[in-house]
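K.L.:
Sequence and computational prediction follow.
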Amino acid sequence: MASLKELRASIGSVKSTRKITSAMKMVAAAKLRRAQTHAEAARPYAAAMRRMLGELAAAMSGEDGAPKLLAGSGEDRVHLLIPVTSDRGLAGGFNSNINRTTQLTIRRLQAEGKTVRLLPVGRKGFDFLSRDYADLIVDHVIGVGGKEVPFSAASDLGARITKLLENSQLDVCTVIYNRFQNVMSQVPTPLQLIPLGLDEAEAVSDSNAAQYEFEPDEQTLLERLLPRNLQVQIYAALLESAAGEQGARMTAMDNATRNAGKAIDRLTQKYNRTRQANITNDLIEIISGAQAV
């Protein structure tokens, strides 16, 4: 049985832990409000831009001279996966869900005979993938998360992807990120960036598809729009991941704070029972000694 001194030390330790987790919960809640606002503000713009260029990609499919950022290389051999995780832990299943989704995607693509390459964003994803798939990693990005997600991070990542595409080192590019739904729910979501297309939710019928007239000319406009669209889609994914990270951390720290409180109650109860037992034993010894005299 633990002594009173050991129990007091345990109670003090758990109380200190509860203070830390409670403070981390409040910090995450404050960051979440800002991150959620930014993520929700970016959604309509990213969706509209993707829809417009997705319709254009569908209209230009099969045409010669279609830009690679729009139509891809025309092959389906080399897949670049970009898993987006956080640099820090203590966020529940936020990072493990992305790592597991990425691992399953790698196994599926390799089973289909595809070549897989990885460009992890975030320290947790990079550390996880380095253990089993170090030979597949072509580059990595760390330090994107924080109080603010700079657009320069998306621009830099877009430039790296474009360089790999121009050097014929990828055919298909997909980003895997946690889409923020609410504080309790972040959904691992794969989003294909190259070639650009519409998913079932975004697709429109041919009769309703918009017809575009280009001003200036089509080539000049696409040269400006396509790199920007790639950056916008990446930036929207980074913002969603940032909001999801803070939501997951807030939930995890709330659970940890509650569990610490329950542990303190159990230790306090045990401490009181042990103290009562010690007092009882001391009284029995005193009474027994008095009777012996």
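P.N.:
That came in fine, so what should we check first? Since the structure is predicted, the reported quantities are computational estimates derived from the model, not experimental observations.
K.L.:
use CA for all of it now, contacts and neighbours both
P.N.:
Fine.
K.L.:
Which elements pack onto the lengthiest helix in the chain?
P.N.:
The longest helix of the chain (DSSP state H) is helix 218-292. For helix 218-292, the packing partners by 3 or more CA pairs under 8 Å, 6 or more residues apart in numbering; DSSP states H and E come out as helix 4-60, helix 68-71, helix 94-111, helix 151-166, strand 172-182, strand 185-194.
K.L.:
how about the ones you listed in CSV, adding distance to residue 141?
P.N.:
Shown next, in CSV, are the helices and strands packed on helix 218-292 (distance: least, CA to CA, whole Å):
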stretch, distance to residue 141
helix 4-60, 20
helix 68-71, 21
helix 94-111, 15
helix 151-166, 8
strand 172-182, 13
strand 185-194, 18
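K.L.:
here comes the other one, which I'd like you to weigh against the first:
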Amino acid sequence: MAASLQEIQHRIDSTKSTRQITSAMQMVSTAKLSKIQRSGTGYRLYAQHLQDVVSHLAQAHLSNVKGTLLESREVKKVGFLIITSDRGLVGGYNSMLIKRVMSAFEERHLTKDDVVILAIGGNGADFFKKRGFNVAYEYRGVSDVPDFMEVRDIVKTVTAMYDNEVYDELELAYQHFASRISNEVQLEQILPIDTTNLETESGSLSAEYDMNPSADKVLETVLPQYAQSLVFGAILDAKTAEHSASVNAMSSASDNAKEVIDDLELHYNRARQAAITTEITEITGGMAALE
């Protein structure tokens, strides 16, 4: 019985250590989440203003200009830019996203030969590589609070690959931060740019513009910036969702550890009481035998 008590006590101590670790990780993830939320506020304002500019141009009937990211072409290859985490301990953050992407392949009847994977994050890159997909680009090690200068090469590469016809359509897949307790998988086409669903915050607009320089030059500058803003915004959003998922996962782990500790301590106390009762019974029996 003594050995059993020692084993239970060892499990209690081990679980308490685990809980200390998960609680500390929860605090760190909470701090990262708060920081990236503050960082993202300013960027969302910039992205909205940029969207307004593109929408203005679209309403001015400039979207028929050729040779831009607006132009559709025959779809031979579909690119999927998939943003996952580099590490685990984030609950179902990665698995839910990958499951949705695989479902999209089935819904569109896409085979491995039809798909080009661009993976941001090690989980996604490793998953699709192991299954024989064409992972044409991968990036690992996005910082906890990324800025545009850090990932500008990513967004430039994404648009350059489209220009070079590595793929003819680009789908963006990531976890959107909905709230501190929930994330939502987002799957949306970003290339070619579809201006029909763009909305502005400035109300009605004039349908005509006097352009200097030409519409070609304006679109040549603005549209790549807009495409890049969509990619960077998704990376920022996905990182926010990742930190949120980590907070929730570590919170659940800490709660579960507490429940295990409570159960073990109850079991320990019962076993200890049983051992004491047995010892008293043995002493009492010995005394009776001596009499």
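P.N.:
Yes, it's here. In this text the structure is predicted, and so the values were computed from the model without any measurement.
K.L.:
So after superposing, what's the score?
P.N.:
Between these two chains, after superposing, the TM-score reads 0.89 (TM-score structural alignment, normalised by the length of structure 2); 285 aligned residues with a CA RMSD of 2.5 Å.
K.L.:
if we can go back for a sec, take the helices and strands packed on helix 218-292 of structure 1 and lay them out in JSON lines including distance to residue 212 of structure 1 and mean neighbour count.
P.N.:
Listed next are these as JSON lines, based on distance: least, CA to CA, whole Å; neighbours: other CA atoms under 10 Å:
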{"stretch": "helix 4-60", "distance to residue 212 of structure 1": "8", "mean neighbour count": "17"}
{"stretch": "helix 68-71", "distance to residue 212 of structure 1": "16", "mean neighbour count": "22"}
{"stretch": "helix 94-111", "distance to residue 212 of structure 1": "36", "mean neighbour count": "18"}
{"stretch": "helix 151-166", "distance to residue 212 of structure 1": "25", "mean neighbour count": "17"}
{"stretch": "strand 172-182", "distance to residue 212 of structure 1": "26", "mean neighbour count": "22"}
{"stretch": "strand 185-194", "distance to residue 212 of structure 1": "21", "mean neighbour count": "20"}
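K.L.:
dump the residue contacts of the equivalent of residue 223 of structure 2 over in structure 1.
P.N.:
Counting by TM-score structural alignment, residue 223 of structure 2 lines up with residue 226 in structure 1. The contact partners of residue 226 of structure 1, taken as CA atoms under 8 Å, 6 or more residues apart in numbering, are 69-70.
K.L.:
Span of stretch 142-156 of structure 1 from start to end?
P.N.:
By CA to CA, to the nearest Å, the extent of stretch 142-156 of structure 1 from end to end equals 12 Å.
K.L.:
Please state the offset of that stretch from the chain centre?
P.N.:
13 Å (CA atoms, centre = their mean, to the nearest Å).
K.L.:
Spell out for me which residue occupies the centre of structure 2.
P.N.:
residue 238 (3.9 Å; CA atoms, centre = their mean).
K.L.:
quick one: contacts for the nearest residue to it once chain neighbours are set aside?
P.N.:
Excluding its sequence neighbours, the residue lying closest to residue 238 of structure 2 (CA to CA, 6 or more residues apart in numbering) is residue 175, at 5.2 Å. By CA under 8 Å, 6+ apart, residue 175 of structure 2 lies in contact with 83, 93, 97, 183-186, 237-238, 241-242.
K.L.:
Turn the residues you listed into a markdown table, including distance to residue 108 of structure 2.
P.N.:
Listed next are those as a markdown table, based on distance: CA to CA, whole Å:
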| residue | distance to residue 108 of structure 2 |
| --- | --- |
| 83 | 20 |
| 93 | 23 |
| 97 | 17 |
| 183 | 24 |
| 184 | 21 |
| 185 | 18 |
| 186 | 16 |
| 237 | 26 |
| 238 | 24 |
| 241 | 27 |
| 242 | 28 |
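K.L.:
just to revisit the earlier point, mind checking what the residue nearest to residue 238 of structure 2 lines up with in structure 1?
P.N.:
Checking TM-score structural alignment: residue 175 of structure 2 goes with residue 178.
K.L.:
Isn't residue 189 of structure 2 up against residue 195?
P.N.:
No: under the criterion of CA atoms under 8 Å, residue 189 of structure 2 is not in contact with residue 195, lying 11.6 Å apart.
K.L.:
What is the nearest of the contacts of residue 175 of structure 2 to residue 126 of structure 2?
P.N.:
residue 83 (12.3 Å; CA to CA).
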